[in-house]
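A.B. asks: I need the structure of the sequence given here:
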Amino acid sequence: MKKTFKKILHFAKRMVTEYGRDNTFELGAALAYYTIFSIVPLLVVVIAVSGIVAGPDAVRGQVFGQLTGLVGPDTAKALQDMLGEAYISGKGVLATIIGLVTLFIGATGIFNSLKNSLNRMWGIEPKPKNSVVHFLVSRLLSFSFVMGLGFLLVVTFTLNALVRGFADKLGHYMPELGAQLVQVISFGITFVISTLIFAFIFKFLPAVKIAWKDVLPGAAFTTVLFVLGELIIGLYFDSTEPASMFGAAAGLISLLIWTFYSSQTVFFGAEFVYVWCEVHGRPIQPATDAVKVVRRVVKMENGKPVEVEE
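C.D. replies: Below is the predicted model of the structure:
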């Protein structure tokens, strides 16, 4: 028992060390900045994709219901108003094309920024490539994650609908049990889907080779942090009332706060994956189109660089 506790403590210390070394606050601030410009295009695409199956109105209601719980009613309302203005109104072919290109670039901005952050944290650098081709491939990869989010959203809605249908039938016989069952199973579904999303992000977004058995524990750990973060941020918004503190900028500030914290949960989860791989003797390897970047600290002695142990 004592030996196990020491291993856990050592693991946690390594995570915290890596977390501080990688300047994650700076990376989180950059990701929050990109989110401001990407969140509305991202919502447009996700709602459009999932709305094909579930219906756009139903999906929109579910999405903004979740956002209200995450970032508060003021921010969710502001995003809903922005989304209403974002749809292309068809003012000619050129305007439509420009709108679609802007939508594509905007919707992929979050994932592109997250990919660069994970590469940097894991010491990976993509090889130099043709700038235009690399840009398109990078954006297409990020766009595939956006499409995947839409698909997983449909799966979540479908499973929750099936659970509610089963619980309604059960409720005729045991009303209290039916309501509790919906809450428990819905939470389980959301937890599993969230874990899958984080697992796919860690597995496919950075330019790395990594096994599923190394990704899944970190994804589950990240989901736990994310759930705890929802509770903490919810309590923060309830107690501080951003609208009274920041006035007209309350929605924007709330979104920045939520994005910054969410980015830290993902980055801490990424450090979990990194340390997990190191501890189990399976260091993260670069993909075929990337190289490993090794960090060294040196000092100058007699005009020559001498490596210093960190």
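A.B. asks: Only C-alpha atoms from now on, for both contacts and neighbour counts.
C.D. replies: Noted.
A.B. asks: which ones are touching S38?
C.D. replies: Listed by CA atoms under 8 Å, 6 or more residues apart in numbering, the contact set of S38 reads G106, A107, T108, G109, I110.
A.B. asks: Can you tell me whether I have it right that it is in a helix?
C.D. replies: Yes. With DSSP: H, G, I helix; E, B strand; the rest coil as the criterion, S38 is located in a helix.
A.B. asks: Setting aside sequence neighbours, what's the nearest residue to it?
C.D. replies: Leaving aside its sequence neighbours, S38 sits nearest to G106 (CA to CA, 6 or more residues apart in numbering; 4.7 Å).
A.B. asks: now V154
C.D. replies: Among residues not flanking V154 along the chain, S50 sits closest, at 5.4 Å (CA to CA, 6+ apart).
A.B. asks: The one you found contacts G150, doesn't it?
C.D. replies: Yes. Applying CA atoms under 8 Å, one finds S50 in contact with G150, separated by 4.8 Å.
A.B. asks: Quick one: the helices in the stretch 201-310 of the chain, in order.
C.D. replies: Remark: helices assigned in the stretch 201-310 of the chain by DSSP state H, counting those that start in this stretch are 212-240, 242-246, 250-279.
A.B. asks: I197 and F191, how far apart?
C.D. replies: 10 Å (CA to CA, to the nearest Å).
A.B. asks: Now render the helices of the stretch 201-310 of the chain as a markdown table, adding mean neighbour count and distance to K77.
C.D. replies: Formatted as a markdown table, those follow (neighbours: other CA atoms under 10 Å; distance: least, CA to CA, whole Å):
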| stretch | mean neighbour count | distance to K77 |
| --- | --- | --- |
| helix 212-240 | 17 | 15 |
| helix 242-246 | 14 | 12 |
| helix 250-279 | 21 | 8 |
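A.B. asks: can you redo the ones you listed as JSON lines with distance to H172?
C.D. replies: Formatted as JSON lines, those follow (distance: least, CA to CA, whole Å):
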{"stretch": "helix 212-240", "distance to H172": "32"}
{"stretch": "helix 242-246", "distance to H172": "43"}
{"stretch": "helix 250-279", "distance to H172": "40"}
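A.B. asks: Would you do the same for the sequence below? I want to compare the two.
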Amino acid sequence: MNSPKNPILKQGYRLFIFLKNTYLAWDRNDPFAKSAIIAYYTLFSLPSLLMIVTSIASAFVGPEAVQGRIHDEIARFISPEVAIAIEQMIGKVTVENDNWITLIISIAALIYGATGVFFQMKKTMNTIWNVTEKKSNFKRMLINRAIAFGMVLVLGFMLLVAFVITVLLNLLTDYLSQFAPSITVVFADALRFLISFLFIASLFAAIFKILPDVKMGYKTTVLGASITAILFLIGESILGYYFASSNPASVYGGAASIVLILLWVNYTCLILFFGAEITVQYAIAKKHKIVPNSHAKLAHTEEMEALRKKQKQVEADKKKAIKLATNPEESNTP
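C.D. replies: Predicted coordinates:
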């Protein structure tokens, strides 16, 4: 199909081709299996992850306020039952301090559990960007865990900033409501949506910038994170309506909260990976060179090396076959 000459149709055609290539690349990377893997790791990482994030923010604003904010956000995105279940999870995660050896082991286990989801997400991001690590050893594993823990700290800092902004917004709306109550409600809703968008877009930008082993420009990162945040907010609205209307976890009884967490993380990861694929396709469309960092290389380089080895082996086998066909008596020599 040729590109239309009309400027508007031409832009629409380019957008169609762009989205088509994005979807095909997204589907080729098997996002459903990878989302299911991350949902599984999230289930086990969630208590440790939320405890560390809560501890970081609680050092400044108090644990009750932070836990209340987390409860409200989870209740808004998933369900109140899941929010209560997660609060109970956080309460049961403890760090033993009987002696220094037990304390070190407890903290190490806590960090290892909290970083699991970002560790797996890093692997998926590398697959999407078509890069692979040069070496996989214990030292590199520790570095990857440190990077994942960095994402946990970023999440805790962002939660603190979002909490402070929300408090300031509430104070502002309370003051303005004295003069124009009806206008203040609309203003507050719009501002809350903007804050949610900025928070989510910043989180995605941090994921795109920190986790993959590539050198990515800030313009590409911000654009990809913004598009992903829009998709996320649209998707979460649809998921919220779906969970509220159809109650997909009702058949699971006491395990309903766990099922809802898995479903929510699974669907969210599908959106995240599609947003990451949009970022990759945008970089390709704009002819931005994808440069791996010092610890990685392009995946097709590894594939080319394997192909060259296979080609050499085929040539060697071919020469051997020709030699045996020319001198058949050699094959019967003991």
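A.B. asks: TM between them?
C.D. replies: In this superposition the chains share a TM-score of 0.92, using TM-score structural alignment, normalised by the length of the first structure; 300 aligned residues with a CA RMSD of 1.9 Å.
A.B. asks: Indicate which one of the helices of the stretch 201-310 of the first structure is closest to D81 of the first structure.
C.D. replies: helix 250-279 (11.5 Å; CA to CA).
A.B. asks: That closest one vs the second structure, mean deviation?
C.D. replies: Helix 250-279 of the first structure differs from its equivalent in the second structure by a mean of 0.5 Å after superposition (mean CA distance after the TM-score superposition for the first structure).
A.B. asks: which residues in the stretch 1-150 of the first structure form strands?
C.D. replies: 124-126 (DSSP state E, counting those that start in this stretch).
A.B. asks: contacting residues around S48 of the second structure?
C.D. replies: I90, V93, L110, I111, G113, A114.
A.B. asks: Map H134 of the first structure across to the second structure for me.
C.D. replies: Matched to the second structure by TM-score structural alignment, H134 of the first structure sits across from R140.
A.B. asks: Quick one: average offset of the lengthiest helix in the second structure versus the first structure, please.
C.D. replies: Longest helix in the second structure by number of residues (criterion: DSSP state H): helix 138-176. Compared with the first structure after fitting, helix 138-176 of the second structure has a mean deviation of 1.1 Å; criterion: mean CA distance after the TM-score superposition for the first structure.
A.B. asks: who does that helix touch, helix- and strand-wise?
C.D. replies: Packing partners of helix 138-176 of the second structure (3 or more CA pairs under 8 Å, 6 or more residues apart in numbering; DSSP states H and E): helix 31-61, helix 100-128, helix 181-210.
A.B. asks: Same list, these, but as a markdown table with distance to I227 of the second structure please.
C.D. replies: Formatted as a markdown table, these follow (distance: least, CA to CA, whole Å):
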| stretch | distance to I227 of the second structure |
| --- | --- |
| helix 31-61 | 18 |
| helix 100-128 | 17 |
| helix 181-210 | 8 |
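A.B. asks: nearest to A299 of the second structure, of those?
C.D. replies: Nearest of these (CA to CA): helix 100-128, 8.3 Å.
A.B. asks: okay, the angle between that closest one and helix 31-61?
C.D. replies: 130 degrees (axes from the mean of the first three to the mean of the last three CA atoms, to 10 degrees).
A.B. asks: Quick one: map T22 of the second structure onto the first structure.
C.D. replies: Using TM-score structural alignment, T22 of the second structure sits opposite M15 in the first structure.
A.B. asks: Distance of that match relative to T68 of the first structure?
C.D. replies: 32 Å.
A.B. asks: which one of those two has more residues nearby?
C.D. replies: M15 (21 against 16; other CA atoms under 10 Å).
A.B. asks: Out of the helices of the stretch 201-310 of the first structure, which is closest to T288 of the first structure?
C.D. replies: Closest among the helices of the stretch 201-310 of the first structure, once you apply CA to CA, is helix 212-240, at 18.2 Å.
A.B. asks: Report how many residues lie close to I290 of the second structure.
C.D. replies: I290 of the second structure has 17 nearby residues by other CA under 10 Å.
A.B. asks: List the single closest residue to whichever residue in the first structure pairs up with it in space, sequence neighbours excluded.
C.D. replies: Residue pairing (TM-score structural alignment): I290 of the second structure is matched to I284 of the first structure. Using CA to CA, 6+ apart and skipping the chain neighbours, the partner closest in space to I284 of the first structure is I210 (6.0 Å).
A.B. asks: ditto for G51 of the first structure
C.D. replies: V59 (5.9 Å).
A.B. asks: what residue of the second structure matches up with that neighbour?
C.D. replies: Match for V59 of the first structure (TM-score structural alignment): V66.
A.B. asks: And S38 of the first structure, by the same measure?
C.D. replies: Using TM-score structural alignment, S38 of the first structure pairs with S45 in the second structure.
A.B. asks: what separates that match from G224 of the second structure, distance-wise?
C.D. replies: 26 Å.
A.B. asks: T184 of the second structure contacts L172, doesn't it?
C.D. replies: No. Using CA under 8 Å as the test, T184 of the second structure is too far from L172 to be in contact (9.3 Å).
A.B. asks: more neighbours, those two?
C.D. replies: T184 (18 against 13).
A.B. asks: that older thread, how about the contacts made by the residue nearest to G51 of the first structure?
C.D. replies: I47, S50, G51.
A.B. asks: got the contact list for stretch 221-239 of the second structure?
C.D. replies: For stretch 221-239 of the second structure, contacts defined as CA under 8 Å, 6+ apart pick out 77, 197, 200-202, 204-205, 208-209, 264, 268, 271-272, 274-276, 278-279.
A.B. asks: right, I mislabeled it, should have said stretch 197-214 of the second structure
C.D. replies: 118, 121-123, 125-126, 129, 131-133, 147-148, 151, 154-155, 158, 162, 216, 221-222, 224-226, 228-230, 233, 272, 276, 290-293, 295-296.
A.B. asks: Stretch 84-99 of the first structure too?
C.D. replies: V40, P41, V44.
A.B. asks: same question, stretch 23-43 of the second structure
C.D. replies: 116-117, 120-121, 124, 127-128, 258, 261-263, 265-267, 269-270, 273-274, 277.
A.B. asks: With stretch 155-172 of the second structure instead?
C.D. replies: By CA under 8 Å, 6+ apart, stretch 155-172 of the second structure touches 52-54, 56-57, 60-61, 66, 69, 188, 192, 195, 199, 203.
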